[in-house]
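Trainee: how does the following fold in three dimensions:
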Amino acid sequence: MAVTEIWLVRHGESLANVAAERAERAGADVIEVEYRDADVPLSPLGEQQSRALGRELADRGVDDVAAALWVSPYLRAQQTIGIALAAGGVAEPTKRVDERLRDRELGVLDLLTLTGVRNRHPDEERRRQWLGKYYHRPAGGESWVDVMARLRSLLVDVDRLDGADRLVLAAHDAVVMLMVAVCLDLDEPALMDFAGDHTVANASLTRLRRDGVGQPWTLEEFSAVEHLDETEVTEHSGRKDDVRVR
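Mentor: Have a look, this model is predicted:
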């Protein structure tokens, strides 16, 4: 038995998502959040989105085959999948908390708005413009390439996983986007084109499939949100990606 399906879940809206949107609208430099990144909880809407996601997972039969669950160590991802499974009446599969599924680290640019990056770190902004977000690594942070490297390592462990046909990963928008890039073997131009046309919504579901170990992955579905009411759909994606919008 080997994993032939990966279901990628992005966490529901977080309190930092809300704070970031408020700061951007106000033209502020700094996103005011009282939690460290790993401890940011869901907003009330994020909890509502998570319950809707859980009902969708149950309707789709997420546990109809042997499944495993790997989760980011960050609170908002763990809350999302916990609420979802409870709402859907789905028993929690064998669970692993994996640090490689954490959100992208942005170093000196963390908690800054677009305006804040330009005002406080103009040199970093110029470097980003020159290098592009694929290779740009903010001081103390990670580039997209860095995140992809840890996800390639994670996929080695996926190939070794025994006893599960389906793997559910609960993580973050950058992780979802870059897992798709790694599985589909997208190079920089292809990924930039894809990311330009696609965003990962809160509490969305993305599915990848393959016929067996060593076979190519195919993208079955990306950022599905049909389970959410129109008023529940939120994206909260950084327009540059090197500005943290959790």
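Trainee: for the rest of this, base every contact and every neighbour count on C-alpha atoms.
Mentor: Will do.
Trainee: identify the residue nearest the most centrally placed residue in the chain in space, chain neighbours excluded?
Mentor: When CA atoms, centre = their mean is applied to the chain, the residue found nearest the centroid is His172 (1.9 Å). Nearest-residue entry for His172: Arg10, 5.0 Å, with adjacent residues in sequence omitted and distances by CA to CA, 6 or more residues apart in numbering.
Trainee: next up, for comparison:
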Amino acid sequence: MDVVGPGLESLTMVRHGESTVNAAGYPGAAEFSSGTRDADVPLTEKGAGQAAAAGKRLAEITPGFDLVLCSPYVRTRETARIALESMDAPSPWFDERLRDRENGILFGLTRSGIMLRYPREYRELGRLGGFYYRPPGGESWPDVALRLRAVLREMHGHVLVFTHDIAIVLTRYLFGELGEAELSAQTTAQVRNASLTRWERMDSGDAMRLTAYNDASHLD
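Mentor: Predicted coordinates:
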């Protein structure tokens, strides 16, 4: 059964540009955040440039977009605002179901930080695996997939979405392109900042077909 309704003609998903957290890098550190809420992490200057480049690339896609959706987080809002300056497209609707995964008490911690501060959770993560593990106060990957299922069913026409790496990878999972084992083997970090992933319906009644994944040629 198709995850989306028959009215969806194409879906283009864009990961936000480089954020301050993406750029910092914390090798060997226990933390990668200095107290900023995940929702408030902004783009870097480089990330803003990536968003502009993505916008120019998106403007070349025909036909244009009937609907633009965006995660409400600052880094995705900034990416959408900059990219849409180059395009003739509708104003974005902000949808909380497109936000990044909630990590609960583990937010801001690296793998070594989790092992150091929450050894019991670290063991549980190892037992369940990254796909099904739900941190206290946070979400598992299937939790994110459930909210994505809901928003996908409401899409129609040609849709553009500004979102996060996990949403892009899990959309591939929902479309039957990746299984749990394949998801566990590939990290969301493989989805580059400001990259484009696109599905198209070639003929009426056909399933959505992946035509571009993690495409960052406009950045190179």
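Trainee: after superposition, what's the TM-score here?
Mentor: Once superposed, the chains reach a TM-score of 0.89 (TM-score structural alignment, normalised by the length of the second structure), with 215 aligned residues with a CA RMSD of 2.1 Å.
Trainee: quick one: map the residue nearest to His172 of the first structure onto the second structure.
Mentor: In the second structure, the residue paired with Arg10 of the first structure according to TM-score structural alignment is Arg15.
Trainee: the first structure: helices as residue ranges?
Mentor: Here the first structure has its helices, by DSSP state H, at 15-26, 44-59, 75-88, 114-120, 122-131, 144-160, 173-183, 188-197.
Trainee: tally of neighbours for the counterpart of Pro122 of the first structure in the second structure?
Mentor: Under the alignment (TM-score structural alignment), Pro122 of the first structure maps onto Pro119 of the second structure. Applying other CA atoms under 10 Å, we find 13 residues neighbouring Pro119 of the second structure.
Trainee: next up, the contacts around Pro119 of the second structure.
Mentor: Listed by CA atoms under 8 Å, 6 or more residues apart in numbering, Pro119 of the second structure has no contact partners.
Trainee: how about Pro41 of the first structure?
Mentor: 14-15, 75-76, 79.
Trainee: ok, 7 Å please
Mentor: Pro41 of the first structure makes contact with 14-15, 75-76 under the criterion CA atoms under 7 Å, 6 or more residues apart in numbering.
Trainee: if we can go back for a sec, out of the helices of the first structure, which comes closest to Arg209 of the first structure?
Mentor: Distances from Arg209 of the first structure to each of the helices of the first structure were compared using CA to CA; the shortest belongs to helix 173-183, at 9.6 Å.
Trainee: and stretch 157-175 of the first structure, how far apart are its ends?
Mentor: Distances were taken as CA to CA, to the nearest Å; on that basis the terminal residues of stretch 157-175 of the first structure are 16 Å apart.
Trainee: what would the helices of the first structure look like in a markdown table with distance to Ser204 of the first structure?
Mentor: Rendered in a markdown table, the data for those read as follows (distance: least, CA to CA, whole Å):
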| stretch | distance to Ser204 of the first structure |
| --- | --- |
| helix 15-26 | 15 |
| helix 44-59 | 7 |
| helix 75-88 | 11 |
| helix 114-120 | 25 |
| helix 122-131 | 28 |
| helix 144-160 | 19 |
| helix 173-183 | 9 |
| helix 188-197 | 16 |
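Trainee: right, and those - which one's nearest Glu99 of the first structure?
Mentor: When those are ranked by distance to Glu99 of the first structure, counting by CA to CA, first place goes to helix 144-160 at 9.4 Å.
Trainee: check which helices and strands that closest one sits against.
Mentor: Helix 144-160 of the first structure makes packing contacts with helix 173-183 when contacts are defined by 3 or more CA pairs under 7 Å, 6 or more residues apart in numbering; DSSP states H and E.
Trainee: what span of the second structure is the helix it packs on aligned with?
Mentor: With TM-score structural alignment as the criterion, helix 173-183 of the first structure aligns to 165-175.
Trainee: so what touches the matching stretch?
Mentor: When contacts are defined by CA under 7 Å, 6+ apart, stretch 165-175 of the second structure is touched by residues 3, 13, 15, 98, 100, 145, 178-179, 188, 191.
Trainee: hmm, which of these are the buried ones?
Mentor: Among those, the ones that count as buried by 16 or more other CA atoms under 10 Å are 3, 13, 15, 98, 100, 145, 178, 188, 191.
Trainee: what's the burial count for Glu60 of the second structure?
Mentor: For Glu60 of the second structure, the neighbour count with other CA under 10 Å is 11.
Trainee: correct me if wrong: Val68 of the second structure contacts Gly157.
Mentor: No - shown here, Val68 of the second structure and Gly157 do not form a contact pair, counting by CA atoms under 7 Å, at 10.6 Å.
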